[in-house]
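Asks: All I have is the shape, not the residue letters:
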């Protein structure tokens, strides 16, 4: 695995570098926002994970995240932040971060988060970045099928009403798959955290809300909204409205 670590605190970068080395991971360090963005632009397909500090010189981490997502909607991105405000964390997720870790953090915590995110992202290698999957009417090619929706965990295709839902991040895809596997079943935020994030998330329910918001925006580009809010409970998948 190759990691781009955009972190202005050199001691943190060096410490994490030792832990990454123990995992036999390669790391490219960038010590300010502009340097990190340029490193990604130079090799946008060369990194398996990006860790991005929020407070950076030359270019704020939020702006870097926005620029990275304009280039790639799917590269896994973990934000590192010393800020503890809910608004900063939610904004980071809405800008496209798949996860965030609040400083100070245990190095093993970050390693565990990276492993968890990479496990879910690595199968996307079967579909090149930016490619539009070829649609098919053979239900056997998909492991989740509803009257108007098909999803393949192998190829990471998600098709609504015959149109591919493009640019899903690993977490967005897993959220959609979890909901669609049980149409009309209502999932609480706590359940989704347990099913989609395979590590302790300490009850951070706003993470689910931020990812649902981004997922809905991508669904709405191809058809009616099939992710519905059940107020006071959680979320469900329902494509029955497309019958009309």
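Replies: That came in fine, so what should we check first? If you're wondering where the values come from, they're calculated on a predicted model, not measured in any experiment.

Asks: C-alpha from now on. contacts and neighbour counts both.
Replies: Noted.

Asks: Show me where the protein has its strands.
Replies: Per DSSP state E, the chain carries strands over the ranges 2-6, 26-30, 49-53, 77-81, 99-102, 144-146, 149-152, 157-160, 163-164, 187-188, 227-230, 234-237.

Asks: Going by neighbour count, which residues in the first one are buried?
Replies: It stands for strand 2-6. Residues of strand 2-6 classed as buried: 3, 4, 5, 6 (neighbour count, 16 or more other CA atoms under 10 Å).

Asks: Run through who's touching it.
Replies: The contact list for strand 2-6, computed with CA atoms under 8 Å, 6 or more residues apart in numbering, reads 13, 25-33, 36, 40, 46-53.

Asks: In ChimeraX, select just the buried ones from those.
Replies: Buried residues among those (16+ other CA under 10 Å), as a ChimeraX selection:
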select :13,27,28,29,30,31,32,33,36,40,47,48,49,50,51,52,53
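
Asks: hold the first one in mind and look at this next one:
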């Protein structure tokens, strides 16, 4: 169940928010001052925080600042008073994900919260994606710019690496020499397609078990080259 922290010192507002969110299937914890909110965020895992700015003991902006300084990335939806543009802008600069102004309707809060949660989930998926590409016994770590073959590190020239990476991002596609040349070398080399053949030949020497009978980077006669998986 999605767990939300509601931080507001006005019982009427916190009760309304808690009821509305629970009706939409969320688990809700309520804090009524900034210090308690900060302690809860530091100790527990929440999917999102609804944070009022005007709080006793520690104001909402300080809570947000401390949370972000602690490298806690929980999405924060600020609750601000109508017309407090400076607070909204400053809050976004400190790392708030969105804001909502009082007075608000519960439906608006739920809608804004859902949008923040969707963005957060998308970001988490993206962050889990790695820059590692595997094609048969070849592994390309684009973050470290390392290529291995059956576990052994290959020594590629920068151009050979760019060429292999280009093909690895287009597995199964047949690509003609001019397209490869333009993409990897640049427009100033258009017409020098033999350069592609030479580099592919060199690359095959390093990635193929038998360069004379390539099983990875194949020639499609009359069309160009393709990388198969």
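Replies: Structure's in. What do you need? This structure is a prediction, so every number in the text was calculated from the model and none was measured.

Asks: Give me the TM-score for this pair.
Replies: The TM-score (TM-score structural alignment, normalised by the length of structure 2) is 0.54; 135 aligned residues with a CA RMSD of 2.5 Å.

Asks: Residue 149 of structure 2 and residue 70 of structure 2, how far apart?
Replies: 40 Å (CA to CA, to the nearest Å).

Asks: Comparing these two, which shows the higher neighbour count?
Replies: residue 149 (18 against 10; other CA atoms under 10 Å).

Asks: coming back round to it: output the strands of structure 1 as a markdown table; include the columns distance to residue 218 of structure 1.
Replies: A markdown table is the format used below for the strands of structure 1 (distance: least, CA to CA, whole Å):
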| stretch | distance to residue 218 of structure 1 |
| --- | --- |
| strand 2-6 | 26 |
| strand 26-30 | 31 |
| strand 49-53 | 22 |
| strand 77-81 | 18 |
| strand 99-102 | 19 |
| strand 144-146 | 19 |
| strand 149-152 | 14 |
| strand 157-160 | 11 |
| strand 163-164 | 10 |
| strand 187-188 | 20 |
| strand 227-230 | 11 |
| strand 234-237 | 15 |
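
Asks: give the contact list for the most centrally placed residue in structure 1.
Replies: The C-alpha lying nearest the average C-alpha coordinate of structure 1 belongs to residue 98 (CA atoms, centre = their mean; 3.4 Å). By CA under 8 Å, 6+ apart, residue 98 of structure 1 lies in contact with 76, 77, 78, 169, 170, 171.

Asks: Wait, the third one touches residue 101, no?
Replies: Going back to what we said before, that points to residue 78 of structure 1. Yes: under the criterion of CA atoms under 8 Å, residue 78 of structure 1 makes contact with residue 101 at 7.3 Å.

Asks: Around residue 14 of structure 1, how many other residues sit close by?
Replies: That count, for residue 14 of structure 1 with other CA under 10 Å as the rule, works out to 12.

Asks: can you pull the contacts of it?
Replies: Going by CA under 8 Å, 6+ apart, the list of residues near residue 14 of structure 1 is empty.

Asks: Please spell out which residues along stretch 87-105 of structure 1 are buried.
Replies: Per 16+ other CA under 10 Å, stretch 87-105 of structure 1 contains these buried residues: 89-90, 92-102.
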